[in-house]
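Chemist: predicted coordinates and the sequence they were generated for:
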Amino acid sequence: MKERLKTIVLAALLVLTLILARQIWLSPPPTGNKLIAAADPKLTDAVIGRMMPAAMVVNFGGGAHTQTVQLKNLWPFYRNILKQSFDGKEDIHWKKMPYKDYLKCHDKPSVVFEVAKGTYSDLFKNVYNLHDLHGEISAIYFSESDGVIFETEEGAMKPEFTVNLSDINKYIRSLEREANPPYSSLWERYGIQRAVYLPDEKPVFEGGVVYENDLAHMKNTYKSDLLRRLLKANIDDLHEIGEEDSTLYVYGQRTVRLYNNGLLDYKDQTEVAKEVMDSAGAVERAFEFVAKNTGTIDDVYLEKLEPITNGGVRGYRVTMNHSQKGLPVFPVQDENTDYIVVDLFNNQVKRMTYLYRNKAEEESESHAVKGMDFAEVVAMHPEIFGAKGEGYDQLLKPLKRVSLCYLDDGREEKKALVPGYYVLYGEQVYLFDAMSGDCVGGERP
């Protein structure tokens, strides 16, 4: 009996072995993300702190609104609300609101954070567990009466669970006692169903702030240390090639070109093992690289994140810019550039361009200046917006964002920042001089 039982057990094991072998050898290999587990790095607090929205609209109720860009002390409170409300929740269900109902919410005491186009949507979802939210995030609404609402490409989306908020009305009442510049939406002005806000009066900027070419005035000891960090070699081991507009430094497969106009161009052609990298990892690595090798990231914020390819290899481009009094600063040269652009592939920085310009403290004498009304700027450019006779209710239908900014003429060694408008019109970005109304950057027609 025992021998017969052993025979049955052995036969069963043999059949099981054959089944497993068949699955191992004949099943198709895993593909895509199943082949290599994707990394899920967590952004550090230092980098998350640079992921601030572009501006905050304050709705006082009764059709009164204002806007502020001083978000460093404000955003952390609302960031914690998102963390506490969504972190750890699984299978979040969203309800799409009629957009007119969402616009009516702006008539209640509330705050709305404008999110820069294409920059933070995936990162917000990564950090705040919003993976089930479809569409690119353009704004986040907070109120004690309606909780949290996300404005996305798909419309106004509200979580089905209740988010209880407090202290928002208290903050809004405190602002009512201050002198705030009035704003109104496209919906209120022109009947365009979009919660895009424009200043009702001529915007006031800080004038007299001078930016200069830091690379031209950089001490030799610091320049040598900068090259040593980037090229990972002593200055005596570098091959130096002087040219008319720049100096090229070479060490193996790495190069640094220092242009006379203040632009640093770093390239790395070395090969490394392939590593899985997602958007959060790219941002973390880019800020780490810039901080470690240049040490100059004061007042630098994350401007844009976009996927790129090179030779069939996918990577990310991380763009950073300066801010001045909470407003973004854009360098305006012969080509539209940003201050810092980092290209990463396989978790390796393959290229970095860094325009070394910053505030010249001894030259700056700040004073208030008024810019042009945005409607005046629109009227000056029929080649972009259309003829004024068509009416603003038609001209501004494609308008998705208008932000105040500063423009830095990087072609001059020293130059005062110029007040400007950053405009997202349809899918095109334009930069306008707010003093003259001229189009000076972006995707000009």
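Modeler: Yes, it's here.
Chemist: for the rest of this, base every contact and every neighbour count on C-alpha atoms.
Modeler: Fine.
Chemist: can you show me the helices along this protein?
Modeler: Shown for the chain, the helices assigned by DSSP state H span residues 2-26, 45-48, 75-86, 99-105, 121-128, 168-176, 186-190, 220-231, 279-294, 374-380, 382-385, 392-395.
Chemist: out of those helices, which gets nearest to residue 305?
Modeler: Nearest to residue 305 among the helices of the chain is helix 279-294 (7.8 Å), distances taken as CA to CA.
Chemist: so which residues make contact with stretch 402-422?
Modeler: 54-55, 196-198, 205, 207-213, 261, 324, 327-334, 357, 364, 371, 401, 423-424, 429-435 (CA atoms under 8 Å, 6 or more residues apart in numbering).
Chemist: pull out the buried residues from those residues.
Modeler: Neighbour-count burial (16 or more other CA atoms under 10 Å) is assigned, among those, to 54-55, 196-198, 205, 207-213, 261, 327-333, 357, 364, 371, 401, 423-424, 430-435.
Chemist: next up, a second structure to put side by side with the first:
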Amino acid sequence: MKKFRRYLSTLSIIFLILLLVFQSKNLWLSFDTKDKNTKTVEDVNEFLKEILTPQRIVANLGDREHYMTTDLSEYWKKTAQDISEKLQKATSDNLKLIDTEEYLNLQKKKSIVFKFSSPLSGSVFVNLIGDNRNSNDINLSVDSIYISDLGEIYISGIKNFYKLMDIKVDFPIDDIIDEVKEKGIRSINFYEAYGIKKDIYIPDEDYISLQKVSYISGLYNLEEDKKSTLAERFLNVPIDYIREITVDGKNTYIYENEYLSLSYDGMIEYSLESLFDVKARDLNKSLNRAVEFIAQKTGISSGIYLEKIEPCNYNENLGYRFYFNLKDGQIPLVLPSKEHSFIEIDVYSEFVKNYREYYIRKDDNPIYKKEKIYLKKIHKIINKNKDLFKNNSTMDILNSIENLNLVYLIFSDVKAAEPTLAYEILYMGNIYYFDTETGNLMMVR
């Protein structure tokens, strides 16, 4: 009889967990398209792997023959563990620095390259992709991982390039190359296009096919019962114990030393005002806690990536501020604001001091179809906007470009609006956004 009771108790717990997952999916809409499997939060490790998925994969077949796609999650799932295990063996002794020209010439050989939206700390990368949280002496940033057809590994980050000596991956890349070629967009790099020795890829086609979708504030016209559910989840008590204040379109919920505010324009803000004592920084523990908090409180299990990490202080306590941004597929979504990312969270070991999220969701009636978007050539866009760059020559401007990506810009909040595909160009410390079709300047940061 006791065993039967324990069995019923276990079933009840499982049921409650499934119910929680189901409720979170009803409140927080997935950023994945409808034709893909809905993801649920399984554990912190799985979410971290999702967060650290590269933005795109490049298949190199030869000189001026490269194919690039953002549809790469299946390839990353197959290879990430192996890559992590190999990178965990990297030390200052077996990383050989190579020059830029040598690395660019490697792009002419059969290979694949995983490229990230922003550089990640090497130690954070290898510890969070793999199952082991071990220490290593890698002191570099990782923004690209190159795998040759012989399994050789090259790492690039912040203008430096390295070969991992005497260590190779175990998986073949032929099938990946064939599939990326089939569905990717043909591309060339700056070296091939302009003779500029930079690891920057640009489309070599006139059009790109992307899913058409609209976004809207996730809190605009949100029902009161769902706001209460959100408050209960953040403050971890029933709504009857929570004090609520509503002023000028903002709902503020208070329980003891915790505060949550929800604004109609989509801003979620949480703060913890109780005392704590954290005198030493622990990056892995803080990042684990940040991801756990996001998963538990918001139900988000996909569609975000880690943009950057900064140390922060509060009353002599030491922690980290993590910046997360959203992506549609693997294309980053960029706010027209200079102040913040989609998610900012301050964590001091296991304590979350502040959380801020600009919550948007896909429109209730999106059109799930692909559309062709024209891609104006980069040099033509630069030539059109020379006045922005002190009328320097086009080649001088191209030479000074530090990075270039395709991103989505979102300019609406309470009304549904389609994001605009734009080139994000890092030039002389500023970030310029140009409409890919017209070449017009959209925003400068």
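Modeler: Perfect, thanks for sending it. Here the structure is a predicted model, which is why all the values come from computation and not from measurement.
Chemist: what's the TM-score for these two chains?
Modeler: TM-score for the superposed chains, counting by TM-score structural alignment, normalised by the length of the first structure: 0.80, backed by 398 aligned residues with a CA RMSD of 2.8 Å.
Chemist: against residue 374 of the second structure, how distant is the equivalent of residue 153 of the first structure over in the second structure?
Modeler: Using TM-score structural alignment, the partner of residue 153 of the first structure in the second structure is residue 158. From residue 158 of the second structure across to residue 374 of the second structure, the span is 30 Å (CA to CA, to the nearest Å).
Chemist: check contacts around the match of residue 153 of the first structure.
Modeler: 119, 141, 142, 143.
Chemist: which of these does the first structure keep?
Modeler: With both residues aligned by TM-score structural alignment, their matches' CA atoms under 8 Å, the contacts of these that the first structure also has are 141, 142, 143.
Chemist: contact partners for the aligned residue in the first structure for residue 174 of the second structure?
Modeler: Taking TM-score structural alignment for the superposition, residue 174 of the second structure sits opposite residue 169 in the first structure. Residues near residue 169 of the first structure by CA under 8 Å, 6+ apart: 109, 110, 143, 144.
Chemist: please apply the same query to residue 311 of the second structure.
Modeler: Applying CA under 8 Å, 6+ apart, the residues near residue 311 of the second structure are 318, 319, 320, 321.
Chemist: against residue 356 of the second structure, how distant is the first one?
Modeler: Which is residue 318 of the second structure. For residue 318 of the second structure, the distance to residue 356 of the second structure - CA to CA - is 19 Å.
Chemist: what of the last one?
Modeler: Applying CA to CA, one obtains 11 Å for the distance of residue 321 of the second structure from residue 356 of the second structure.
Chemist: try the second one
Modeler: As defined by CA to CA, residue 319 of the second structure lies at a distance of 16 Å from residue 356 of the second structure.
Chemist: the more surrounded of those two?
Modeler: residue 319 (26 against 20; other CA atoms under 10 Å).
Chemist: so what corresponds to the more buried one in the first structure?
Modeler: Match for residue 319 of the second structure (TM-score structural alignment): residue 315.
Chemist: nearest residue to its match other than its sequence neighbours?
Modeler: Spatial nearest neighbour of residue 315 of the first structure, chain neighbours left out: residue 345 (4.5 Å); criterion: CA to CA, 6 or more residues apart in numbering.
Chemist: identify the residues contacting the one you found.
Modeler: 313, 314, 315, 316.
Chemist: same list, those, but as TSV with distance to residue 158 of the first structure please.
Modeler: Compiled in TSV, the contacts of residue 345 of the first structure are given as follows (distance: CA to CA, whole Å):
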residue	distance to residue 158 of the first structure
313	37
314	33
315	33
316	30
